[in-house]
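**Student:** Build me a model from this:
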Amino acid sequence: MAQIETFEAHVRQYENWYEEHPGMYQSEVLAIKEQLQELPENIRVIEVGLGTGRFAEALGIKEGVEPSPEMAKKAKKRGIEIIEGTAERLPYSALQFDFVLFVTICFLQNIKLALNEAHRVLKPNGAIIIGFLDKDQNIAKEYMARRHKSNFYGKATFYSVSYIERLLKEAGFKDLKFNQTLFNGEKEIKEIQLPKPSFGEGSFVTVKAIKR
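**Tutor:** Below you'll find the predicted structure:
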């Protein structure tokens, strides 16, 4: 609950980050779009924990789940249908979606439960895509070094690629495919950086996995 209250109180600061870091934001969007290219058209897509809807809007996602009412207000203004809820208890019945997106797993209360919920609401052979900051790369390390000064990252948890890989497999996902972007420190990234396959160089990693 403390995390939700933090986002409620600092919506403007959250929005400002995207305006102040367009190169990072657009690089992350491109990495996610690359994973989306192989998905079929006319699919039902949801973003979980979509904040103010920055990624959903850029990716053409029309619905999502967000626990913060103040964040949800901004997302609704971007044309996104919002249901109040959490990743750990998605307000949907089983087998509803072709695709589930997460871009804020560092703020989840229980990542294992969230992945199990994603698996539950996905149709057979549906896909999950997770975009996250790799714990072992530059930007996550920078954020952790100054977490005591941050309204958002004070209680964030960053994960390694190997840990996310293991959790996805345990949750019932297969055929993992990775890409990466953000190859410098936060202050050095001024332009859009194109994604590369795999992981181990870029701070922002995306993984696509298929429901078994």
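**Student:** Every contact and neighbour count from this point should use C-alpha atoms.
**Tutor:** OK.
**Student:** Show me the contact partners of the longest helix seen in the chain.
**Tutor:** Ranked by number of residues, the top helix in the chain under DSSP state H is helix 22-36. Residues external to helix 22-36 that are found in contact with it (Cα atoms under 8 Å, 6 or more residues apart in numbering): 18, 55, 58-59, 129, 131, 179-182, 186, 189-195, 204-208.
**Student:** how does it look with 7 Å?
**Tutor:** Applying Cα atoms under 7 Å, 6 or more residues apart in numbering, the contact partners of helix 22-36 are 18, 55, 59, 179-182, 189-195, 204, 206, 208.
**Student:** residues of that helix that come out buried?
**Tutor:** 23, 24, 25, 26, 27, 28, 29, 30, 31, 32, 35 (16 or more other Cα atoms under 10 Å).
**Student:** Out of the residues you listed, the closest to residue 122 would be?
**Tutor:** The closest of the buried residues of helix 22-36 to residue 122 turns out to be residue 35 (Cα to Cα; 16.9 Å).
**Student:** ok, and the closest non-adjacent residue to the residue most central in space within the chain?
**Tutor:** The residue lying closest to the centre of the chain (Cα atoms, centre = their mean) is residue 103, at 0.6 Å. Spatially, and ignoring its direct neighbours in sequence, residue 103 is nearest to residue 131 (4.6 Å; Cα to Cα, 6 or more residues apart in numbering).
**Student:** Now show me the structure for the sequence below, then we'll compare the two:
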Amino acid sequence: MESSLYETYLAQLGIGGAHPGGFGFTKQFLEQERLHPHTELLDAGCGTGQTASYIASQYGCKVTVIDHNETMLEKATQRFSRDGLSIHSVQGDVQQLPFEQHSFDFVITESVLIFTSVPQSIKELYRVLKPNGALILLEMTAESPSIGKKLDEFKSFYNIEHIPTEQEWLKLLIDAGFTKSEVRGGESVASALAKATAPSQSIEPMDLNPSKTLHPQLEHIQQKHQLLTMTHAQEIGYRLYRAEKKV
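**Tutor:** Have a look, this model is predicted:
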């Protein structure tokens, strides 16, 4: 899986909760799940480990994480060590998971699959889930099927092949074998930004763990990311998808 400039930016600054909705949204949707110490959970594309650390400490789950980015995984394992958590960390590709089928009760992935071959990744997540297991996807979503070439520069910068609409995401889940898939929340980037900048909204502090040596174009990459986000805020959003594997 080829890294994008954006992934370099996230990894070198060690940004946690960079996914749409932020870490606050993650905590909200986890409250709706029945997680407990016997739950075997996979965080696929764990980044710097913010979500995995929270799940292990808050719910006591048996957590495994995987990420293909060496820098991300190093910072995740540093976090787990600092927090005194026993979390199994694996470097690998979500498109070819190095786990046996039926390994996990619950799989979570936050803003990861959009940067991969989505159909292949969803099939892999289905394979490693146990019967009656659940999958949570928090993923970038096109607000309209008619946006077309307007997003060519956006997709090129983030190294994305295609941005599915809500209905396309749901169909991909069903096509992979999930018997039930639904949307549990989400909105456009424009709507999320408006809420985040509202006077009554408290600002969530950034979770950072910067590398000692940074990419020489890091500031440029950050500026480009912010520009593209603002330019396409009406056309791009995020959704929380939940799917179940009934066998």
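**Student:** still on that earlier bit, buried ones only from the contacts of helix 22-36 of structure 1, please, as a PyMOL command.
**Tutor:** The buried residues among the contacts of helix 22-36 of structure 1 can be selected in PyMOL (16+ other Cα under 10 Å) with this line:
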select buried, resi 55+179+180+181+182+189+192+193+195+204+206+208
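**Student:** In strands only, show me the contacts of helix 22-36 of structure 1.
**Tutor:** 179, 180, 181, 204, 206, 208 (DSSP state E).
**Student:** Structure 2: which residue goes with the second one?
**Tutor:** Which is residue 180 of structure 1. Taking TM-score structural alignment, residue 180 of structure 1 has residue 185 as its aligned residue in structure 2.
**Student:** would TSV of the buried residues of helix 22-36 of structure 1 with distance to residue 164 of structure 1 be doable?
**Tutor:** Rendered in TSV, the data for those read as follows (distance: Cα to Cα, whole Å):
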residue	distance to residue 164 of structure 1
23	25
24	22
25	22
26	23
27	21
28	18
29	20
30	21
31	17
32	16
35	17
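**Student:** biggest separation within these, which pair?
**Tutor:** Among the buried residues of helix 22-36 of structure 1, 23 and 35 lie farthest apart (Cα to Cα), at 19.0 Å.
**Student:** Measure how buried residue 59 of structure 2 is and give me the count.
**Tutor:** 17 (other Cα atoms under 10 Å).
**Student:** How about the contacts made by it?
**Tutor:** Contacts of residue 59 of structure 2 by Cα under 7 Å, 6+ apart are 35, 36, 37.
**Student:** and the gap between it and residue 187 of structure 2?
**Tutor:** Distance of residue 59 of structure 2 to residue 187 of structure 2, given as Cα to Cα, to the nearest Å: 27 Å.
**Student:** ok, residue 103 of structure 1 touching residue 132?
**Tutor:** Yes. Residue 103 of structure 1 lies in contact with residue 132 (Cα atoms under 7 Å); the separation is 6.0 Å.
**Student:** if we can go back for a sec, would you convert the contacts of residue 59 of structure 2 into JSON lines that also reports distance to residue 168 of structure 2 and secondary structure?
**Tutor:** JSON lines is the format used below for the contacts of residue 59 of structure 2 (distance: Cα to Cα, whole Å; DSSP: H, G, I helix; E, B strand; the rest coil):
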{"residue": "35", "distance to residue 168 of structure 2": "28", "secondary structure": "coil"}
{"residue": "36", "distance to residue 168 of structure 2": "32", "secondary structure": "coil"}
{"residue": "37", "distance to residue 168 of structure 2": "34", "secondary structure": "coil"}
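**Student:** Quick one: those residues as TSV, columns for neighbour count and distance to residue 8 of structure 2 too.
**Tutor:** Output for the contacts of residue 59 of structure 2, formatted as TSV (neighbours: other Cα atoms under 10 Å; distance: Cα to Cα, whole Å):
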residue	neighbour count	distance to residue 8 of structure 2
35	19	32
36	14	34
37	12	34
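**Student:** from the ones in strands among the contacts of helix 22-36 of structure 1, which single one is nearest residue 171 of structure 1?
**Tutor:** residue 208 (13.6 Å).
**Student:** so what's the aligned partner of the closest one in structure 2 closest to, chain neighbours aside?
**Tutor:** Under the alignment (TM-score structural alignment), residue 208 of structure 1 pairs with residue 242 in structure 2. Nearest residue to residue 242 of structure 2, sequence neighbours excluded (Cα to Cα, 6+ apart): residue 136, at 4.7 Å.
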